[in-house]
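Student: any chance you can model this:
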Amino acid sequence: MQPNNDLVPLLIKNNCTPLARLRTRSAREISDSPWSIGCEVLDRDYADFSQSGPHLGALGAKHVRLQCGWAKCEPSPTGDYHWGWLDDIVDACLAASVQPWLQTSYGNPAYPGGGGIGLSEGIPTSPEALAAWDRWVRALVMRYGDRVNTWEVWNEPENCPRTTPADYATFFIRTAKVIRDAQPNAHVVGFATYILEKKTYALDGLRIIVDAGAADLLNEISIHSYPHNPDDLIDLADEFARAVAHMAPHIKIRQGECGAPSACVPIMALSGHFWNERKQAAWNLRSLLVHHAHGYPMSLYQLSDMYYEKRAGALHEGWNPKGLLCLRPDKTVAYRKPSYFAAQHVYSLLDNTWPLRRLEPLERQYPTRSTAFAWTRKNDTSPTLVSWWRADAPPEPVPGNLKIDPIQIKAPAILRDPVLVDFVSGIVFTPPAGAGRDSADSWSKLPCADSPLALAEKNVLPLREL
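Tutor: The predicted structure follows:
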């Protein structure tokens, strides 16, 4: 499979001439970046890392989110841990120059009151199970602490109705103390909360942690969000971040799980809408860029499709097509989706030479809601990359319905040798006459679509021939 090129003919009709392609870079070629890719659910065998893992390094993300699977590590209540499966995954990620961050989850039905392997069963509750949990977490950190420094405590606790904010706060404090005792400099992430539907859950829990004098145990709060229009989430994320800063200014926010499906399925987030591979690629791109522009590191969900099994407390059963890799039912990789290449284009460009910080939206004139941001590289004095897109609706899945309208943007700089980038296809164009050079006041008649386009100085882009 190749990148999606549906927008290319429309750009050519709008006086853009194909010039080159973005040259993608593997994780090994990138020093560092804020980008993570999700490789969750491996603890429940909903995907097979031996099949999807070989595609990880080439993607270009520098971090990977993994779930450590207490029940898979300790299938019998003996304290005899089976680390082999997780060793193989962690070692393969590091060999690809991708740094894991590890989530302590889920429960363990081998212990009474130990919970199940999915969201609906909640955290461990019995004294016996909690003591066993502590032992496993300590053993986990001791085993991987020489290679891993970031640990996330549980996943979406609000999705179990029995787990109150107070329950999670107490559980977080307990777990974080075990982690910090084993690794004093550990970076601890909490809540992994689904803010769009239950935004007060984490704030209520955080208040309890703060009041207990335990806020220093928490470095970051991870948020999850799945709006149909990816631009609808960012204002809520900013509101949440302000509320967190009011209680505990040192705690940062990261987007820990966010991604679109490539097909219509009856289960999981964003079901109930029409999806295809082009819409997935455009949705993911808008999410990636708007999070970066607001200063939030982001983990894209996820590397491969998943096949869920409803057992031991799992909520769902069936195909979850949110992966960048299309999986067959036997969990072998069929092909790389257009969303894989789209993410590659962002990861290969926006590495740590482009600081992750909050950007102010550029002034613009457009008939409907839109967004535009300017990025400046480290040590540069003016922006060399400006990206914009239509933000009034979700991306369009039907190529025949795609359209390009002119947008006018208040210019943040005059570019000496501007080129136009289509992040979906990865094709770089000679832009319409004057674009980027008009004046220091405004750029007019730029093509605007439902997926991100950009003007950039040609010499800041990694390029290859068409």
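
Student: from now on I want contacts and neighbour counts done on CA atoms only, so please keep to that.
Tutor: Will do.

Student: all strands for the stretch 351-466 of the chain, in order.
Tutor: With DSSP state E, counting those that start in this stretch, the ranges of strands along the stretch 351-466 of the chain come out as 364-365, 370-375, 385-390, 405-410, 418-422, 427-430, 442-448, 453-457, 463-464.

Student: do the stretch 201-350 of the chain as well
Tutor: Applying DSSP E, counting those that start in this stretch to the stretch 201-350 of the chain gives strands spanning 220-224, 252-258, 298-300, 306-308, 318-320, 325-327, 333-336.

Student: could I get the ones you listed as JSON lines with distance to residue 29 and mean neighbour count?
Tutor: Compiled in JSON lines, the strands of the stretch 201-350 of the chain are given as follows (distance: least, Cα to Cα, whole Å; neighbours: other Cα atoms under 10 Å):
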{"stretch": "strand 220-224", "distance to residue 29": "27", "mean neighbour count": "24"}
{"stretch": "strand 252-258", "distance to residue 29": "24", "mean neighbour count": "23"}
{"stretch": "strand 298-300", "distance to residue 29": "19", "mean neighbour count": "26"}
{"stretch": "strand 306-308", "distance to residue 29": "28", "mean neighbour count": "22"}
{"stretch": "strand 318-320", "distance to residue 29": "31", "mean neighbour count": "20"}
{"stretch": "strand 325-327", "distance to residue 29": "21", "mean neighbour count": "23"}
{"stretch": "strand 333-336", "distance to residue 29": "20", "mean neighbour count": "16"}
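
Student: among those strands, which is nearest residue 205?
Tutor: In terms of Cα to Cα, the element of those nearest to residue 205 is strand 220-224, at 11.2 Å.

Student: could you check the angle that closest one makes with strand 252-258?
Tutor: Interaxial angle of strand 220-224 relative to strand 252-258 (axes from the mean of the first three to the mean of the last three Cα atoms, to 10 degrees): 30 degrees.

Student: one more, for comparison:
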Amino acid sequence: MSVIAASPASADVSGDFDTAALGSTPSGWTVSGGGGDATVQQVPGTVDRSLRLRDTSTTASVLAGTAFGSTSSTVVAGFRLRAAQTSATIGVHLDGNAGHSVTVAMSADGRLYTYDGTRRVDLGTYTADRWYDIRVVARPSTATADIYIDGERKADGLAFRTSGTALGRIEAGVSKAHTGTAWVDDVRTTVENNTGNWPYLGAVAPRTAQQVGTSDLIIGAETLDRDYTNYRAFAPYLGRLGATTTRLQGGWGKTEKTKGVYDWDWLDRIVDDARGRGVKPWLQLSYGNAAYPGGGGSGLGGQLPSSAEALDAWDAWVTAMVKRYKNRGVTEWEIWNEPNLAGIPVADYTDFFIRTATLIRAEQPSAVIYGQEAGIDVPYAKDFLARLAEKGKADLLDGFTYHPYNANPDDAWTYGQVEKLRGLIAQYAPGAVLRQGENGAPSWPGSFGALGDLDWTELSQTKWVLRRVLNDLGRDISTSVFSISDLHYPGKINSKGLLQTNTDKTIRYAKPSYYAVQNVASLFDRTVRPLPGYGWSASPDASLTVQAFAKQGAGRQIVGVWSGAAKPSEVNTTRATDLTFTDGNFDDPVLVDVRTGAVHDIPAANWSVQGGKYTFKDIPVYDSPVLIADRSVIKF
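Tutor: Here you go, the predicted model:
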């Protein structure tokens, strides 16, 4: 699939190789070099169509390229690259008027590489007949570039190979010295507006979950119990994202397909691998099991087990589950999924929660146990909490989770209901915490699941996720992004994943939302705490959201600001805004665009301070979060 942005700050404009005629040159592409051909072909062993470059000459190259319009703004280019051998040199270039400015290539000796100026930079080995997900962020304003491979930043601040102040073309090629075949797919270029003449300092440095350590950011990895996603496929991206907890569904029906026989292998591998990547599993005890009459529903909206035999089997499985995984570092549990949306009477859910939580506590006294509901159903939550307290079992509840889905991630009603939930928890189960347990936005229109009836792109998905996450973190709510990978329900796809998938659930590429959440994970670990009641004002007096945080220790601040009171737009038009913070704490403030990761110095002429009152002039604000942050708390 090929995606080219037509202009700065526009949403992606798509066109794909899958609809191009076999044997044709893709529309908008030109072929040169004379050493072979470049045509749309079906990738061996798949039904996928990609651009194939085939060089049959050792004296001439084959090149295929397309122009995206000359620009001096930052260009973000994503593409997938695959070599049919390790004995030819193939590559993709971002070109300016002077030639190749940025190159990512595969050499004839089996190495991935790029350039820092004229110096070759090794990026590791590559394997034939394997797709590599590559992202290049190129900045003509500083003549530098960053390179990501499979979601991991491999190099940053690389000098352009050739001088020039603009880019305008992307080109793939097989070198003339070798014969060989290359495949290129999912070419996506977008253009990002520069922040005036403010000095560019660098990009937020991604941190793995192991490097982050602890945070309140959770990444959903749901539906593995029903094989709607592929853990092995997305596992390499999991730790690189930086979220330190992942939500998993335990899968009674998958584990006990034959009565009394448990096959833990599938879940053992997931739990052990996630922990090895620094990501702590949060296990949900659900769904039912068709092996038992009255065993309950086996998926979304499923009913609770009801027969005596099924309930006895549930008890045995829960006990065995906790016993097994408490020794594998699992301390957090959640009981069932969205009982209110399944129409489960609150009295039945309360009894089931008590039954299950009692078993967990007996096996793991220190366990952290969550009850839940979907949406924000305050009456259901109140009834559940009140019944729990009446039965003298409120001590079994350590937390309560909710799943809000609103087109506007800043929705005032949503957070008003959240405060009601907090009040109910304080009343009936003091000491328990509130957690946002599942939430996300699709990345294309017509997606299955919540919010799927609206028009979405990868851009609006990214903005939505960032606004929701920073709203939650700013209110001291641990928050989960749903989900790491697109989910393949029977006959339909839920596109809320941060990773685009193929039809076989393998990973196609990391969406822009993946890199944006990676920035959040790097910036907001548990040493960065929210500042409730933060004082601010703005001019012009637009519809703004402000969430403030401080780094523990010195207390230097990070303040997130964005506009919008509705679903995020498909444009990135900024508005110069003056901001005043009445109790700020900055020594050397910088501006961070969370979506892109770009860090810019705020010139001295654009900020001033009197006591604790900080005033910032002409801050470029739009409907995605930007941060005014002290330079000391930003890793770049």
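
Student: where does the TM-score land?
Tutor: The TM-score (TM-score structural alignment, normalised by the length of structure 1) is 0.92; 446 aligned residues with a Cα RMSD of 1.9 Å.

Student: my read is that residue 552 of structure 2 contacts residue 528, right?
Tutor: Yes. Contact status for residue 552 of structure 2 versus residue 528: in contact at 6.1 Å, counting by Cα atoms under 8 Å.

Student: show me which of those two is the more surrounded one.
Tutor: Counted by other Cα atoms under 10 Å, residue 552 of structure 2 and residue 528 do not tie: residue 528 has more neighbours, with 21 against 12.

Student: the more buried one: what's it in contact with?
Tutor: 549, 550, 551, 552 (Cα atoms under 8 Å, 6 or more residues apart in numbering).

Student: once you drop chain neighbours, what's closest to the aligned residue in structure 1 for the third one?
Tutor: Which is residue 551 of structure 2. Applying TM-score structural alignment, one finds that residue 551 of structure 2 aligns to residue 377 in structure 1. Residue nearest to residue 377 of structure 1 in three dimensions, not counting chain neighbours: residue 354, with 4.6 Å by Cα to Cα, 6 or more residues apart in numbering.

Student: equivalent analysis for residue 217 of structure 1, please.
Tutor: The spatially closest residue to residue 217 of structure 1, leaving aside those adjacent along the chain, is residue 176, at 6.1 Å (Cα to Cα, 6+ apart).

Student: my read: that neighbour touches residue 152, true?
Tutor: No. Look at residue 176 of structure 1 against residue 152 with Cα under 8 Å: they stay out of range, at 9.0 Å.

Student: name the residues contacting each of these two.
Tutor: residue 188.

Student: structure 1: which residue goes with residue 384 of structure 2?
Tutor: In structure 1, the residue matched to residue 384 of structure 2 (TM-score structural alignment) is residue 205.

Student: distance of its match from residue 172 of structure 1?
Tutor: Distance from residue 205 of structure 1 to residue 172 of structure 1, counting by Cα to Cα, to the nearest Å: 9 Å.

Student: comparing the two, which residue is more hemmed in?
Tutor: Neighbours per residue, other Cα under 10 Å: of residue 205 of structure 1 and residue 172, the larger number sits with residue 172, 24 against 20.

Student: look up how far residue 490 of structure 2 lies from the aligned partner of the more buried one in structure 2.
Tutor: The alignment partner of residue 172 of structure 1 in structure 2, by TM-score structural alignment, is residue 353. From residue 353 of structure 2 across to residue 490 of structure 2, the span is 29 Å (Cα to Cα).

Student: what's the matching range in structure 2 for the helix or strand hosting residue 142 of structure 1?
Tutor: In this structure, residue 142 of structure 1 is located in helix 127-144 according to DSSP states H and E. Using TM-score structural alignment, the residues of structure 2 aligned to helix 127-144 of structure 1 are 308-325.

Student: follow-up on the earlier one: OK, contacts around the residue nearest to the match of residue 384 of structure 2 when sequence neighbours are not counted?
Tutor: Counting by Cα to Cα, 6+ apart, residue 205 of structure 1 lies nearest to residue 165, which is 4.5 Å off, once chain neighbours are set aside. Under the criterion of Cα under 8 Å, 6+ apart, the neighbours of residue 165 of structure 1 are 158, 201, 202, 204, 205.

Student: for PyMOL, what selects the buried ones among the contacts of residue 528 of structure 2?
Tutor: Written as a PyMOL command, the selection of buried residues from the contacts of residue 528 of structure 2, which uses 16 or more other Cα atoms under 10 Å, is:
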select buried, resi 549+550+551
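
Student: which of the contacts of residue 528 of structure 2 lies closest to residue 125 of structure 2?
Tutor: Among those, residue 551 lies closest to residue 125 of structure 2 (Cα to Cα), at 39.0 Å.

Student: burial count for the corresponding residue of structure 2 for residue 26 of structure 1?
Tutor: Counting by TM-score structural alignment, residue 26 of structure 1 lines up with residue 208 in structure 2. Using other Cα under 10 Å, the number of residues around residue 208 of structure 2 comes to 23.
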